[in-house]
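Peer 1: What follows is a protein structure lacking sequence information:
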């Protein structure tokens, strides 16, 4: 039940936000943190490419129907739900916050927690590994396109497309090219590189919120707005969980595959989402835009921890139920 506890990474994020609120970077420090963020984002996606084995890519092709279903939940169902919510309640949240919700809907799934919850629930872990990996790989290419399509419908502009190429795509491709030489080293130092990834995100969050604070973030964002963001995030999560459970049973998925679809299809990555936001949006908007994602991250951990235990009981009951004997004719 460790996922019911507050994630240390989330505590680090909250500390970064608090530090940016009390001591925001300004003046000569702004360009320093800007270029530091650019370099750390490029390094992060380079290491992602270096860590991803060719076998993981090839394994993702095997159960292609299951993976397509998970990808459809991540990159089709979520954006459609976000657009529907915005169309039905356009005045519920501030425009920048709605932009953050729509950005959240376009992000890929997580890897670690998707696999962990699938394992706890007794689901198809190999499929979860492949699906979550595929979601993150495709997300590097799909998310910028989706964000551009979704936000263009509301007259919102994203960042320079060349920044996306230079900071996200090229470092990832270079890491994948060098993977045969760097893969073993990256695997051996996985924990150290994980701290590097999270440290990069914390720096980006500090720089983004510093800019937002200097623009008067907390003066124009009342506490009640945070509560509304949590309500919208929760509604999105429960809608996707309900639809994936119902859809999996409607098409007759085995319970193990259903569990993988539910947990991989409902997650959104914070670790990649914050750097992507830093590339896709103007600096003054990033701090506000990532707020819905930061809240969704913790909500999904709490809710899915409870759901994983329930799935674990269902899986255990199914395994302990003896198969009905087949009666021969005559």
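Peer 2: Here it is on my side, so go on. Note that the structure is predicted; figures quoted are calculated from it, not measured.

Peer 1: okay, CA-based contacts and neighbour counts for the rest of this
Peer 2: OK.

Peer 1: Now for residue 155, how many residues are close by?
Peer 2: Number of residues near residue 155 (other CA atoms under 10 Å) recorded here: 7.

Peer 1: And for the one 10 residues further on?
Peer 2: By other CA under 10 Å, 15 other residues sit near residue 165.

Peer 1: distance of it from residue 42?
Peer 2: The spacing between residue 165 and residue 42, counted by CA to CA, to the nearest Å, is 10 Å.

Peer 1: go on, residue 29?
Peer 2: Distance of residue 29 to residue 42, given as CA to CA: 20 Å.

Peer 1: also this one, for the comparison:
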């Protein structure tokens, strides 16, 4: 079987090159983890790559897109309610189950999923494939991430049980602003100079987007392997975590559909709500975790978010492909 045919077969089940690269990155970190000076150097490189990523996000987002998306207030409020209200409540409700079979750090990571903002690139891509409202999706995902820079750490601080041993230093929020929000703002200021170039050459932005996530995953799991993560997490524990992530994802997808249909949204808006309201950002969540959980069991804490991210990509890819197929079969 050729490489292209194998990729086509995997794509039917929601697996693309990016997902495979994520899995291979974890395998690489497990076999050849970064240690000592290499780990320290990787940490510095990752910091600036993430700053570059959000600078590019800022440079690409047009003011017209923001205003057009904000005009659809029902859609925007629906996405924000799913992301920062329903998600945290569901994660909080499922956390006791995670604590029955999983280490406490993984249970904390499950709460962390609920507090994260929406994805940017993938939710927009899935909306486009499903013939949804792309402009509104761009606006919803971007607003979610900008609000999440401050709201996500605050939400997480509220959800952490007292006496759990995990806490958030207030100065961490300022560090997150410096690494994420400030580069985004500078990118917005530079947008008149760079927008044409970035629209013509999309590949470099995609490489920075995907590459920054792979770097963080490799760095975090390298530290985890050095500290014995795979001695703490067993195969049955991973199965339990996957099941809980699937339950969480299914509940939010169902809620998104219910909200959209109850509000009688058109198909295009419903698709934007479905994908923007049910996905969680690894690009924002990982650098934020690196600041919030410095010196703690970061590899265990981010493991639930990583698995959820992989699952959401697979499930949403399947949904979007089937949705596109149904739309193509509609009579003209």
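Peer 2: That came through fine. Since the model is a prediction, treat every value here as computed from it, not as a measurement.

Peer 1: higher neighbour count, residue 29 and residue 42 of the first structure?
Peer 2: residue 42 (21 against 11).

Peer 1: ok, that one touching residue 164?
Peer 2: No. The criterion here is CA atoms under 8 Å, and residue 42 of the first structure misses it with residue 164 at 10.0 Å.

Peer 1: for the second structure, longest helix please?
Peer 2: Longest helix of the second structure, by residue count under DSSP state H: helix 298-329.

Peer 1: Run through the neighbouring helices and strands of it.
Peer 2: helix 104-115, helix 121-129, helix 203-226, helix 235-262, helix 282-292 (3 or more CA pairs under 8 Å, 6 or more residues apart in numbering; DSSP states H and E).

Peer 1: residues in the first structure aligned with the first one?
Peer 2: Yep, that's helix 104-115 of the second structure we're talking about. Counting by TM-score structural alignment, helix 104-115 of the second structure falls onto residues 95-106 of the first structure.

Peer 1: Then the longest one?
Peer 2: Residues 223-250 of the first structure are where helix 235-262 of the second structure lands when matched by TM-score structural alignment.

Peer 1: Show me what counts as buried in that stretch.
Peer 2: 226, 229-230, 232-234, 236-237, 240-241, 244-245, 247-248 (16 or more other CA atoms under 10 Å).

Peer 1: Which helix or which strand is home to residue 6 of the first structure?
Peer 2: In the assignment (DSSP states H and E), residue 6 of the first structure maps to no helix and no strand.

Peer 1: so what's the aligned residue in the second structure for it up against?
Peer 2: Using TM-score structural alignment, the partner of residue 6 of the first structure in the second structure is residue 15. Going by CA atoms under 8 Å, 6 or more residues apart in numbering, residue 15 of the second structure touches 7, 313, 314.

Peer 1: Go again with 7 Å.
Peer 2: Shown in contact with residue 15 of the second structure (CA atoms under 7 Å, 6 or more residues apart in numbering): residue 314.

Peer 1: which bit of the first structure covers stretch 179-197 of the second structure?
Peer 2: Counting by TM-score structural alignment, stretch 179-197 of the second structure pairs with residues 167-185 of the first structure.

Peer 1: Now the equivalent of residue 276 of the second structure over in the first structure: closest residue in space, sequence neighbours ignored.
Peer 2: Applying TM-score structural alignment, one finds that residue 276 of the second structure aligns to residue 264 in the first structure. Once flanking residues are discounted, residue 264 of the first structure sits nearest to residue 114: 5.1 Å by CA to CA, 6 or more residues apart in numbering.

Peer 1: Excluding chain neighbours, what is closest to the spatially most central residue of the second structure?
Peer 2: By CA atoms, centre = their mean, the second structure has its centre lying nearest to residue 281, at 1.5 Å. Nearest residue to residue 281 of the second structure, sequence neighbours excluded (CA to CA, 6+ apart): residue 119, at 4.1 Å.

Peer 1: now residue 81 of the first structure
Peer 2: Distances taken as CA to CA, 6+ apart place residue 236 nearest to residue 81 of the first structure, at 7.1 Å, with adjacent residues excluded.

Peer 1: so how far is residue 76 of the first structure from that neighbour?
Peer 2: Noted for residue 236 of the first structure: a distance of 13 Å to residue 76 of the first structure, by CA to CA.

Peer 1: ok, now residue 14 of the first structure?
Peer 2: Taking CA to CA, one finds residue 14 of the first structure at 30 Å from residue 76 of the first structure.

Peer 1: With residue 178 of the first structure instead?
Peer 2: Residue 178 of the first structure sits 32 Å away from residue 76 of the first structure, going by CA to CA.

Peer 1: Tell me which helix or strand the residue nearest to residue 178 of the first structure when sequence neighbours are not counted sits in.
Peer 2: Spatial nearest neighbour of residue 178 of the first structure, chain neighbours left out: residue 50 (6.4 Å); criterion: CA to CA, 6+ apart. In this assignment (DSSP H and E), residue 50 of the first structure forms part of helix 29-51.

Peer 1: what's that helix aligned against in the second structure?
Peer 2: With TM-score structural alignment as the criterion, helix 29-51 of the first structure aligns to 38-60.

Peer 1: mean distance, the matching stretch to its aligned residues in the first structure?
Peer 2: Comparison of stretch 38-60 of the second structure with the first structure after fitting gives an average deviation of 2.0 Å (mean CA distance after the TM-score superposition for the first structure).

Peer 1: Residues touching that stretch, excluding its own?
Peer 2: So stretch 38-60 of the second structure is in contact with 179-180, 183-188, 190-191, 194-195, 198, 205, 208-209, 212, 215-216, 219, going by CA under 7 Å, 6+ apart.

Peer 1: what about that stretch, distance to the chain center?
Peer 2: 16 Å (CA atoms, centre = their mean, to the nearest Å).

Peer 1: same deal with stretch 300-320 of the second structure?
Peer 2: Distance of stretch 300-320 of the second structure from its chain centroid, counting by CA atoms, centre = their mean, is 8 Å.

Peer 1: What's the average distance for it when superposed on the first structure?
Peer 2: Mean for stretch 300-320 of the second structure is 2.2 Å (mean CA distance after the TM-score superposition for the first structure).

Peer 1: That stretch: which residues count as buried?
Peer 2: 300-320.

Peer 1: before we move on, what about stretch 143-155 of the first structure?
Peer 2: Neighbour-count burial for stretch 143-155 of the first structure flags 143, 144, 146, 147, 148, 150, 151 (criterion: 16+ other CA under 10 Å).

Peer 1: Tell me the gap between that stretch and the middle of its chain.
Peer 2: 17 Å.

Peer 1: before we move on, what about stretch 156-175 of the first structure?
Peer 2: 18 Å.

Peer 1: cool, stretch 275-286 of the first structure as well?
Peer 2: The answer for stretch 275-286 of the first structure is 16 Å, by CA atoms, centre = their mean.
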